[in-house]
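In: Predicted structure and sequence below. I'll ask about it afterward.
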Amino acid sequence: MEHQDSMDRAIRKSLWHVVPVITIMFVLAYLDRANIGFAKQAFQHDTGLSNAAYGFGAGIFFIGYAIFEIPSNILLYRAGARLWLGRIMITWGIVSACMMFAHTAPLFYALRFLLGLSEAGFFPGILLYLTFWFPLEVRARATGYFLVGAPLAFIVGGPISGALLSLEGSAYAFGLHGWQLMFLVEGVLAVLMGIWVLLRLVERPMSAPWLAEDEKTALTQEMEREDARKIEAGPAGISATFLDPRVMFLCVIWFLVQVCGYGIYFFLPVQIATILGTHVGLMVGIVSAVPPVCALAAVLFVPRLSERLAERRTIAALVFMAGAAGIAVSALAAGRPVIAIIALCVAAAGHLGVQPLYWTFPSSYLGGAAAASGLALINAFGNLGGFVAPNIRVWAETEFQSQNAGLYVLAASTFCGALMILALRRFAIDGYTAPRMGAAHRQAGNPAGERAPATPGL
C-alpha cells in the first residue's frame, strides 16, 4: 500500500512537471510544421507557386521525416531524450526560419524536405519519453495532455500567424513580407526552446528533483516491471519489430489518422476563408482557432472517459467515426457557414480525440529497443499520410472539378481507419495489456497464451 501511495504521488507530480514542458515543445513543433497553411495564399501570390507545387512542397516534409524517423528515435534511445530532443528543436527551428527565403519551387521543396529531416524523431521520441514516466493505465491521459499542443498551435498560433501575416507592408515587418516574418519569428521561438531543453529537461524519474526518494523508487520500479513484461510479450529486437503483423496493422491505422488530420489542417485557413468569403488574415486566423478548441476539449475528455469505462478500442473507433462524419458534413454544408464550421469542429475533435487512445495500443505491446524502433516505424509510416493528404485532396478536387471531392475522400479514409481500430480485437490489443502468445509465456504457466489482467486504475 505504501508503495502504491508513493507511485500515485510520483505520477501526480510528474504530470505537473513533465507534461507542460513537452506540450510547449509540441506547440512549437506543430506550429512550424503547419504554418505553411496560414501562409498559403500570400506565399503563392508572392512566389507564383501553383496549387500542385504547394501541395507537393507541403507534403514532401513527410518524406524527409519518414526517412530519418527510425534512426533518429534509436539515437534518442541511446543518447538520451534531453540531448536529442534539444538537437531536434534547434535544427528544425533554424530550417523553419530559413523558409523566409523560399522564393522558388525547388528551394521550397528543399527546405520542406530538410524540415522533415530535422524534426524526424520528435513525436515518437516524446512518446518513448512518456514510457519512462507514466504506467499504461494513465498513459492515455498523459498522452492526451501532450497532444493538447496540436490544437494549442492553432488556438494560439493561428491568431499570431494571422497577425504576422497582416503586418505585410507595415513598418513592423522590417521590409519583409508577412509570411517571411511569420516563418522567422516562429522558427526563432523553436530554437530558443531547444536551448532550454538541452539545459533543463529531466531524463528519468530517478533524476527528478521534484520527487522524494520513495517516489523515485516506486515509479522507477513500476516502469521497469512494465517494460520487462512488454519485452517478454512483444517482438524481440528491431528486425522482429519491422516484421510483426500487429505493428504493420498499427502503421496503416496511424497512416489513415494522419491523412485525416493533414487533409484538414493544411487547408483549414483557406477553407474557412472560402466559407466566410474573405482572405486569410487576422479574422480567418481567429476563426481557424475554433475547431482546434473543440479538439482540445476532446483530447482532454476522451482519455478520462476511457479510463472511467476501462474501454479503449470501441471508444477510439466511435470518436474517429465522428471525425469522418464531420468531414463529410463540412462538404455537404457548402453555403451554410455555421453548419460547415460546426462540422469542422467535430472533424477536428474526432481526429485529435482518437490519438491518445491510439498510442496506448503500440505502447502496451512494445518495450525496450522494440519500443524505440516500433514507435518510430509506426509514426514514420503514418506520417507519409502527411504527404498523401494534400496531394490526394488536390487530385480529387481537380479530377472531379469540385472542392468537396477531396473532403469526401478524406471522410472515406477516416471511416476505414475507425473500422480498423475495431479490428484490433483480432490481434488482442486493447491498450491496457500486451498480447501474450510466445513460448516464454507458455513455459511460465500460461499455456493458452492469455493476456495478464490489466493493472488497476489509479
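Out: Looks like it came in fine.
In: from here on, contacts and neighbour counts on C-alpha atoms
Out: Noted.
In: For residue 384, which non-adjacent residue is closest in space?
Out: Of all residues beyond its chain neighbours, the one nearest residue 384 is residue 62 (5.6 Å), with distances taken as CA to CA, 6 or more residues apart in numbering.
In: and here's the other structure:
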Amino acid sequence: MSIAPTASTPDIARSAIRKVSIRLVPFVALMFFINYLDRTAIGFAAPNGMNDDLALSAAQFGFASGVFFIGYILLEVPSNLALHRFGARRWLSRIMVSWGIVALLFTWVQNFEQLVVLRFLLGVAEAGFFPGAILFLSLWVPAQYRGRVLMLFYLAQPLTTVIGAPLAGFLIQQHGLFGLEGWRFMFLGVAIPAIIVGIIAWFYLKDKPSDAGWLTKPEQEWLTDALTAERTATEKKEKHVSVRFAFGSGRVWVLSFIYFGFIYGLYALAFFLPTIIEGFQEQLGVTFDFFQKGLITAIPYLPAAVAMYFWSRDASKRGLKTWHIAVPALVGAVSIPLALFAGSPAATIAVITVTAMAIFAALPNFWTLPTRFLTGVAAAAGVALINTVGNLAGFSAPYLTGLVHDWTGGYEVPMMIVGGFMLISAILMVLLARSNRVAPVEIEPAESEKAQS
C-alpha cells in the first residue's frame, strides 16, 4: 500500500505530520496527563494522611485503588464504540468533564465505603478515554508515522509522575487551605483542570484531517488519501472488519495478554511506590516533607521518558521489530525482582528506574500493532478490548500487591509476581511473532526516516 508519489509528496508528508504532532498530540497528551494524574492521585494521598484519616489497611487501600477498573472495564468497549459513532471530539470531551466532576467529589470522602464507590464511579466516567485517544491519533496519521506520534502522546504518562508527583506534594503541603486536609486539597487541585480542559477539547479537537483548517489543502488531501488507502488495503486483506471479527481474532487476545503484563507492572509501581518511599524514612531515620516525597517518587520516570523517546525513535528508523517490545518486557521481568536484593534505598530506586524504563519503552511501540490489522468499528472494538483485558491488571495489581503484602509483611513476594507477569508478556510477544498468523508484527520505517539513515 502506498500513495502515488510526486516530487512534492515528501515535503507535504513531513509538513502534515509535523503540524499534527504540534497541533493535536500535545493537547491530547495534556488530556492524558490529567487523566493519569486523577487516576493515580489516590497513590499520593494514601501515605500522606488519607489512609490514617480513613483508617485503611493496605488491603483496603489496594481494593479501593483497583475497584476503579471494574467500572472502567465494564464500559470500555461500549464507550469506544460510542466514540466511533458520535466522533472523538464530542466523546473525549464528554468523558473528561464526567471524570472531572467525579474526581472533585474525592475532596469530601469520609470513609472506606465512600472511597470505593467514588473509585468505581471514576472508572465508569473514564471508560473509553485511553483507547479512544489511541484510536483518535491513529485516525490522523498513517501507520509508518504512528509509532512516533504515539510516543509523543505516551510521554505524558511518565511525565505525569515527573511533574505530577512534586505537584501533588506541593498541593498536599497546602494543609488547611479552605479548611481542607492537605490530601483533600490535592484531590481538589487535580480535578478542576479535567473539567476545564474537557470543555476546551469540545472546541479545539477535530475529527478528521478534512475538518482541520490549520492544514493546507494539499496536506489535507495527502493525509486523507494515505489513510483511505491504508484502510482499504487492511479491509481487503482481512476481509471482515466488524466487532465480531475483533473479538474473535487470536491476535487481539494475545496482544491483550501481553498488555496485561505491562499494565500489571505499571500500576504496581504507580500505586505503591509512594508507600515504599515511606519505608525509606524508617530505614534512613529521616523525614521527607511532602514535596521531597514527590521528587523521590518522580526519579524513575524521567529516565523512563528519555528511554521511551530513544527506543521509539530507533523503532521508527529501523522499522518496528519484535524485539522492540519483547526485550523491554524481559528487562522488566528480570529487574523488578532484583529490587528484593537491593541493599539501600538508592539501589532500590535504581532498580525500579530500570523497570520503569523498560515498561515505557515498549508501550508506544506496542500500540502501533492493533491498527495494522484492524480498521473501522473493528479497530474501535479491538483497541478497547486490548485495553480492557490489560486493565484487568489495573484492578488485580494494587489489590493483589496489598493483599500479599498484608499476608507476608513485605513487598518481596508481590514484586516477584510482577516480574512473572512481565516475563509472560515477553514470551507471548516472541510466540506471536513466530506464528504465521501475526503478520504484520514488523512495520517498515517511514520514508523520511529511511532518507535520514
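Out: Sure thing, it's come through. Note that this is a predicted model, so its numbers are computed, not measured.
In: what's the TM-score for these two chains?
Out: Overlay of the two chains. TM-score (TM-score structural alignment, normalised by the length of structure 2): 0.92; 435 aligned residues with a CA RMSD of 1.6 Å.
In: residue in structure 2 matching the residue nearest to residue 384 of structure 1?
Out: Per TM-score structural alignment, the equivalent position to residue 62 of structure 1 in structure 2 is residue 69.
In: before we move on, what about residue 211 of structure 1?
Out: By TM-score structural alignment, residue 211 of structure 1 lines up with residue 215 in structure 2.
In: do the same with residue 229 of structure 1
Out: Aligned partner of residue 229 of structure 1 by TM-score structural alignment: residue 233.
In: same check, this time on residue 364 of structure 1
Out: The alignment partner of residue 364 of structure 1 in structure 2, by TM-score structural alignment, is residue 372.
In: Surely that match is in contact with residue 440, unless I've mixed up the numbering?
Out: Yes - contact criterion CA atoms under 8 Å: residue 372 of structure 2 and residue 440 qualify, at 6.9 Å.
In: Which of the two has more residues huddled nearby?
Out: The residue with more neighbours, out of residue 372 of structure 2 and residue 440, is residue 372; 21 against 14, by other CA atoms under 10 Å.
In: Now the more buried one: which helix or strand?
Out: Element membership of residue 372 of structure 2, judged by DSSP states H and E, is helix 370-373.
In: Check which helices and strands that helix sits against.
Out: helix 217-238, helix 376-390 (3 or more CA pairs under 8 Å, 6 or more residues apart in numbering; DSSP states H and E).
In: Mean deviation, that helix versus structure 1?
Out: Helix 370-373 of structure 2, aligned to structure 1 and superposed, deviates on average by 1.2 Å (mean CA distance after the TM-score superposition for structure 1).
In: where exactly do the helices run in the stretch 151-300 of structure 2?
Out: 156-172, 182-204, 217-238, 243-248, 250-284, 290-298 (DSSP state H, counting those that start in this stretch).
In: Point out the most buried one among those.
Out: Among these, helix 156-172 has the highest mean neighbour count (mean count of other CA atoms under 10 Å), at a mean of 23.
In: And residue 78 of structure 1, what's its match in structure 2?
Out: So, by TM-score structural alignment, residue 78 of structure 1 is matched to residue 85.
In: try residue 376 of structure 1
Out: In structure 2, residue 376 of structure 1 lands on residue 384 (TM-score structural alignment).
In: Over to residue 187 of structure 1?
Out: For residue 187 of structure 1, the residue aligned by TM-score structural alignment is residue 191.
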